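Engineer: Provided below are the primary sequence and the corresponding predicted coordinates.
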Amino acid sequence: MNGIKLLSGLLLILAVNSVQAKKVPTQVVYRFDDHRYLELKGWNCEGELWYIDTQKGIRSNPVGQFYRVFTRKFVHPSERYIALTGWSAGGFRVSKDYGQTWRTAMFSPGPNEPDEMNQPPSEDVISFTVVNDQGFLLTKKSLYMSSKGFDDPRILPGGPGIPYTASDGTSHKIEPRAPGWSWGMVYMTKRGLEESKSQFKAEWFNLPDKVPEVKNYQGWDHMRCNMDAGK
């Protein structure tokens, strides 16, 4: 009888150890400041991405699975508009309400690149900076930007719309019922903007030619991830 009890105890210990060994690791992969950070839950630096703001009590899930950390320079003092990209920098998950809800933002169609492609090769990406509710993806050949952090009031419900003249001389109007991309939801270069009717919307006026300087940033300038976490 004692032998059976001993064997049962050993099996229980082995079962508990097995469960503990398989527990998916969670690690902080980026800090914006002392109360906002990103957690990655998964093996080999890939998995679920979580956004946490301890001051506002926000815990949200920008990417449900298969997120791989962005390895290039990443500076993000912006708080209302939060934009994240991953390892390949092929698109963005953005929040316009301090990280409570998330949507997908993409590169605009059209000739953003010198070769007429709409997005840069992953290997050309140098850095991603998000400041003053605007994102800036710097590459070896171009600077991609989201719009400034507001929608042109002329195309909000009840607005008069925006009349404009296209490059072929024809007259058109951007109507409130079909305003196009809302602020922060698309990234393009100045080259791409020249081919887009967004150029007539106020949130795209007077864009900079370089990434704005960020001073006294308290967060990390790169994501950090331990490939051996949980092993």
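Structural biologist: Arrived safely, thanks for sending.
Engineer: contacts, neighbours, all on C-alpha from now
Structural biologist: OK.
Engineer: how many residues are close by residue 146?
Structural biologist: The local packing of residue 146 (other Cα atoms under 10 Å) involves 26 other residues.
Engineer: check residue 29 too.
Structural biologist: Counted with other Cα under 10 Å, residue 29 comes out at 21.
Engineer: okay, pairing it with this:
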Amino acid sequence: MLILISYLLLSLALFLFCFFKRWHLFCWLSYSVFLICFLAIIPLPGEDKVKYTAPTQVVFRFDEHRFIQLTGYGCQGRMYYVDDQKQIYYELARHSAKVLTEPFAHMPEDYIFVPLSDYSAIDVSQDGGRSFRTIHIETYEGMGSYQPTYNTIENIIVMNNQFFLKDKNRSIYRSPKPYGTRSAIISATSEKSFEGSIRYMGLRWTDQPQTMPIMPANYTGWQRWQCDPSLKQSITVYNRYAPLIKLQAQLRHLLGVTDEVKHEKETN
């Protein structure tokens, strides 16, 4: 470092001497040497920075190609349905979506059911995830109403394009068999209240189950949603002065200086 300081002072003195003597050629040469020495000695911000952004993680997997993805902190944020084989990427919620905590198994079929975490609504697709619409669990029960919550729901199964939900207080809720465009999710109690209604009559509502269906042995999806609330996703912001630092090292080598400059941390 002392050698560089000596070069710097010597070139500055030579520049001033040539300037007053009006030796223009030597003036420019000494000034160039001064700039080279100055660049070789000046400390530059020399560290890459690590910043953190909202992490993205798979919170539920239907199979190898189909899954639900969440981007956000603390297992809450923007949610997508993804089928990377068919190149489907559908935004289910722009913000504030939360993962389900109850047992949940879903066969990879054309009908897709994604409940909100408070079960106030369910996003449903009938075309393999290319589009979704929102339906609600039927709460009317003749003389009153009842709404399942995460405290009363025991488990959820979706198979044969039907949605089944077991509630501690109302047994099994289900959606109709998968033909036709109209859809709803009702309990056995609600079905009795709606007997005679055209909306709930027909083959779509036959065979009320007494027990929850069992997932087939070839099911490869998850049995629960999974999420790491402490996950952080880091990105490296590379040092913008890296080319100058490389040039500085070459200049120092050219000047015969072996000790390194201690670069400062970039603060912004």
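Structural biologist: Cool, got the structure. Treat the numbers as computed from the prediction; the structure is a model and nothing was measured.
Engineer: now do the helices in the second structure.
Structural biologist: 2-21, 24-41, 188-193, 242-254 (DSSP state H).
Engineer: distance between the second one and the chain's centre?
Structural biologist: Helix 24-41 of the second structure has its average C-alpha position 52 Å from the chain's average C-alpha position, going by Cα atoms, centre = their mean, to the nearest Å.
Engineer: got the angle between that helix and helix 242-254?
Structural biologist: 110 degrees (axes from the mean of the first three to the mean of the last three Cα atoms, to 10 degrees).
Engineer: what's helix 24-41 of the second structure in contact with?
Structural biologist: 1, 4-5, 7-8, 11-12, 14-16, 18-19, 248-249, 251-252, 261 (Cα atoms under 8 Å, 6 or more residues apart in numbering).
Engineer: redo that, cut-off 7 Å
Structural biologist: 4, 7-8, 11-12, 14-15, 18-19, 248, 251-252 (Cα atoms under 7 Å, 6 or more residues apart in numbering).
Engineer: same check on the third one?
Structural biologist: Defining contact as Cα under 7 Å, 6+ apart, one finds that helix 188-193 of the second structure is touched by 140-142, 172-173.
Engineer: can you pick the most crowded of those residues?
Structural biologist: That'd be residue 173 among the contacts of helix 188-193 of the second structure, by other Cα under 10 Å, with 25 neighbours.
Engineer: just give the nearest non-adjacent residue to that residue, would you?
Structural biologist: residue 187 (4.1 Å; Cα to Cα, 6 or more residues apart in numbering).
Engineer: neighbours of the equivalent of that neighbour over in the first structure, just the number please.
Structural biologist: In the first structure, the residue matched to residue 187 of the second structure (TM-score structural alignment) is residue 189. Neighbours of residue 189 of the first structure under the rule other Cα under 10 Å: 25.
Engineer: for the corresponding residue of the first structure for residue 172 of the second structure, which residues are in contact?
Structural biologist: Residue 172 of the second structure maps onto residue 143 of the first structure when the alignment is built from TM-score structural alignment. Residue 143 of the first structure is in contact with 136-137, 189, counting by Cα under 7 Å, 6+ apart.
Engineer: mean distance between the strand ranked longest in the second structure and the first structure after superposition?
Structural biologist: Longest strand in the second structure, counting residues (DSSP state E): strand 88-98. Taken against the first structure, strand 88-98 of the second structure registers an average deviation of 1.2 Å after superposition, with mean Cα distance after the TM-score superposition for the first structure.
Engineer: which residues in the first structure does that strand align to?
Structural biologist: Counting by TM-score structural alignment, strand 88-98 of the second structure corresponds to 58-68 in the first structure.
Engineer: any residues touching the matching stretch, and which ones?
Structural biologist: Against stretch 58-68 of the first structure from outside (Cα under 7 Å, 6+ apart): 45-53, 86-87, 93, 99-100, 102.
Engineer: can we see that at 6 Å?
Structural biologist: For stretch 58-68 of the first structure, contacts defined as Cα atoms under 6 Å, 6 or more residues apart in numbering pick out 46-52, 86-87, 102.
Engineer: go on, stretch 111-124 of the second structure?
Structural biologist: Contacts of stretch 111-124 of the second structure (Cα under 6 Å, 6+ apart): 98, 100, 125-126, 132-136, 161.
Engineer: residue 153 of the second structure: which of these is nearest?
Structural biologist: residue 100 (10.9 Å; Cα to Cα).
Engineer: what's that closest one in contact with, if anything?
Structural biologist: Counted by Cα under 6 Å, 6+ apart, residue 100 of the second structure has contacts residue 117.
Engineer: not counting its neighbours along the chain, what's nearest residue 124 of the second structure?
Structural biologist: Nearest one to residue 124 of the second structure, counting by Cα to Cα, 6+ apart, is residue 113 at 4.7 Å.
Engineer: quick one: map that neighbour onto the first structure.
Structural biologist: Aligned partner of residue 113 of the second structure by TM-score structural alignment: residue 83.
Engineer: would you map the strands across the second structure?
Structural biologist: 49-53, 56-61, 66-71, 76-83, 88-98, 104-106, 112-115, 122-125, 133-135, 153-159, 162-167, 171-174, 186-187, 233-237.
Engineer: number of nearby residues for the residue nearest to residue 124 of the second structure?
Structural biologist: For residue 113 of the second structure, the count of nearby residues is 22 (other Cα under 10 Å).
Engineer: got it, and residue 3 of the second structure?
Structural biologist: Neighbour tally, residue 3 of the second structure, other Cα under 10 Å: 11.
Engineer: what does it correspond to in the first structure?
Structural biologist: Counting by TM-score structural alignment, residue 3 of the second structure has no partner.
Engineer: quick check: residue 3 of the second structure vs residue 41 of the second structure, distance?
Structural biologist: 10 Å (Cα to Cα, to the nearest Å).
Engineer: show me the residue sitting in the middle of the first structure in space.
Structural biologist: residue 84 (1.8 Å; Cα atoms, centre = their mean).
Engineer: which ones are touching the closest residue to residue 102 of the second structure other than its chain neighbours?
Structural biologist: With Cα to Cα, 6+ apart as the criterion, residue 102 of the second structure has its nearest non-adjacent residue at 5.9 Å, and that residue is residue 155. Counting by Cα under 6 Å, 6+ apart, residue 155 of the second structure touches 102-104, 166.
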